[in-house]
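**Student:** this one's structure only:
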């Protein structure tokens, strides 16, 4: 019977660590990136084989952000430490992306740009969150804040907090955004009513509510483009 080679016995060009050193992280496949994070194999499987088994659960790598530690550990070869490494690496990537976006003063001057921006932040969250983009007069991003976690009804109660943040940062306008963990971005009656109430309050405080983005699993909706704002 032929003995299975360990990663240390693979050609240098095929090993995830060495491949990253020589060609950069973008040259690695999804499985190789996960293998680099979990670091080692287990139970006769290499880290790449374990990573491939994990990624076979869903055809969208974004499920790793949604998966809980317990769900990750259901895969043979992934224990507590490996699951924590995966979740920590995803959160680190999210924070780096958010920091870079804020530093570069990203322009959110169209519904399309706003949708792309918030999809990156909210698409794979396991629970509903309400975020707020604070913009200057040129519709450049000042920063993004998470206002609340929960359904849209709880968000309505925090409406004044939304504008408190805008006034504190001298924002000329704001873009509201929340996700639908169900995957369907169709606005509910509560979504529409709450958005209109927040827009009215914004007029009173001289803060322009530019749009409200609802992020789903595969698509998103701009309430401005849909005619609700």
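**Tutor:** Here it is on my side, so go on. Predicted model, so just to flag it, every value in this text is computed and none were measured. Numbers count the residues shown, from 1 in each chain.

**Student:** CA only for contacts and neighbour counts going forward, please
**Tutor:** Noted.

**Student:** packing partners for the helix or strand encompassing residue 144?
**Tutor:** Assigned by DSSP states H and E, residue 144 belongs to strand 141-149. Here strand 141-149 touches helix 80-103, strand 129-135, helix 152-157, going by 3 or more C-alpha pairs under 8 Å, 6 or more residues apart in numbering; DSSP states H and E.

**Student:** need these in CSV (columns: mean neighbour count and distance to residue 30).
**Tutor:** Formatted as CSV, those follow (neighbours: other C-alpha atoms under 10 Å; distance: least, C-alpha to C-alpha, whole Å):
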stretch, mean neighbour count, distance to residue 30
helix 80-103, 15, 12
strand 129-135, 24, 27
helix 152-157, 16, 35
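
**Student:** the protein: strands as residue ranges?
**Tutor:** Secondary structure of the chain (DSSP state E): strands at 129-135, 141-149, 173-179, 208-215, 220-222.

**Student:** distance to residue 191 for those - can I get that in TSV?
**Tutor:** Listed next are the strands of the chain as TSV, based on distance: least, C-alpha to C-alpha, whole Å:
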stretch	distance to residue 191
strand 129-135	11
strand 141-149	15
strand 173-179	10
strand 208-215	9
strand 220-222	12
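
**Student:** between those, which one is closest to residue 92.
**Tutor:** If you check each of these against residue 92 by C-alpha to C-alpha, strand 141-149 wins as the nearest, at 16.6 Å.

**Student:** got a list of contacts for that closest one?
**Tutor:** Applying C-alpha atoms under 8 Å, 6 or more residues apart in numbering, the external contacts of strand 141-149 come out as 102, 105-108, 127-136, 154-155, 158, 161-162, 171.

**Student:** ok, structure two:
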């Protein structure tokens, strides 16, 4: 005879840690995304994979750092990205501390994996922005998804 197994009753909640003012109200372009992410990230010394959730009017609702990596890599799993994205459209972003925003093969691979996961969950992946020293690259504009 087997003993009973206790099952936890849980819920997932977003916890507001702080906030920042976004004067544009809406994200209308990759440039808008870049400027907001740049303000959020400041001058980081390692890769941070960041997700911005947007409402149906493309107004940012929240930003979360999904993973902080090393100087030149950040391991990202789609389930971590999707935690805050279930009820939103998303734009992902990460800086290249080297200053060169050219996408690496790993950047392209995670973008493709995220696009597939978003499609499966009916979440719109609006863009993946890579921030360099004084410029950025939109992986959507470059045709990676």
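**Tutor:** Cool, the structure landed. Bear in mind the structure is a predicted one, so any value in this text is a computation, not a measurement.

**Student:** could you get me the TM-score between them?
**Tutor:** Their TM-score after superposition, calculated using TM-score structural alignment, normalised by the length of structure 2, is reported as 0.80; 126 aligned residues with a C-alpha RMSD of 1.9 Å.

**Student:** reformat the helices and strands packed on strand 141-149 of structure 1 as TSV; add distance to residue 221 of structure 1.
**Tutor:** Shown next, in TSV, are those (distance: least, C-alpha to C-alpha, whole Å):
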stretch	distance to residue 221 of structure 1
helix 80-103	21
strand 129-135	15
helix 152-157	16
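
**Student:** the helix ranked longest in structure 2 vs structure 1, mean deviation?
**Tutor:** In structure 2, taking DSSP state H as the definition, the longest helix is helix 105-121. When structure 1 is superposed, helix 105-121 of structure 2 averages 0.6 Å from its matched positions, counting by mean C-alpha distance after the TM-score superposition for structure 1.

**Student:** so how many other residues sit close to the residue mapped onto residue 113 of structure 2 from structure 1?
**Tutor:** Mapped onto structure 1 by TM-score structural alignment, residue 113 of structure 2 lines up with residue 197. As a burial measure, residue 197 of structure 1 scores 12 neighbours (other C-alpha atoms under 10 Å).

**Student:** try residue 36 of structure 2
**Tutor:** Residue 36 of structure 2: 20 surrounding residues under other C-alpha under 10 Å.

**Student:** surely it touches residue 22?
**Tutor:** Yes. With contacts counted by C-alpha atoms under 8 Å, residue 36 of structure 2 reaches residue 22, the gap being 7.4 Å.

**Student:** so where in structure 2 does the strand holding residue 144 of structure 1 end up aligned?
**Tutor:** With TM-score structural alignment as the criterion, strand 141-149 of structure 1 aligns to 60-68.

**Student:** which residues does the aligned residue in structure 2 for residue 187 of structure 1 contact?
**Tutor:** Matched to structure 2 by TM-score structural alignment, residue 187 of structure 1 sits across from residue 103. For residue 103 of structure 2, the contacting residues are 130, 137, 139, by C-alpha under 8 Å, 6+ apart.

**Student:** ok, residue 81 of structure 2 next?
**Tutor:** Neighbouring residues of residue 81 of structure 2 by C-alpha under 8 Å, 6+ apart: 51, 66.

**Student:** quick check: the aligned residue for it in structure 1?
**Tutor:** Using TM-score structural alignment, the partner of residue 81 of structure 2 in structure 1 is residue 162.

**Student:** do residue 142 of structure 2 as well
**Tutor:** By TM-score structural alignment, residue 142 of structure 2 lines up with residue 226 in structure 1.

**Student:** what number of residues lie near residue 39 of structure 2?
**Tutor:** Applying other C-alpha under 10 Å, I find that residue 39 of structure 2 has 12 neighbouring residues.

**Student:** check the one 5 residues further on too.
**Tutor:** Taking other C-alpha under 10 Å as the criterion, the count of residues near residue 44 of structure 2 is 12.

**Student:** same thing with residue 189 of structure 1?
**Tutor:** 9.

**Student:** now residue 23 of structure 2
**Tutor:** 7.

**Student:** pick out the residue nearest the middle of structure 2.
**Tutor:** Central residue of structure 2 (C-alpha atoms, centre = their mean): residue 51, 2.2 Å from the mean position.

**Student:** surely that residue meets residue 90?
**Tutor:** Yes. If you go by C-alpha under 8 Å, residue 51 of structure 2 and residue 90 touch, sitting 6.6 Å apart.

**Student:** doesn't residue 124 make contact with residue 217 of structure 1?
**Tutor:** Yes. The pair residue 217 of structure 1 / residue 124 is scored as a contact, 6.9 Å apart, by C-alpha under 8 Å.
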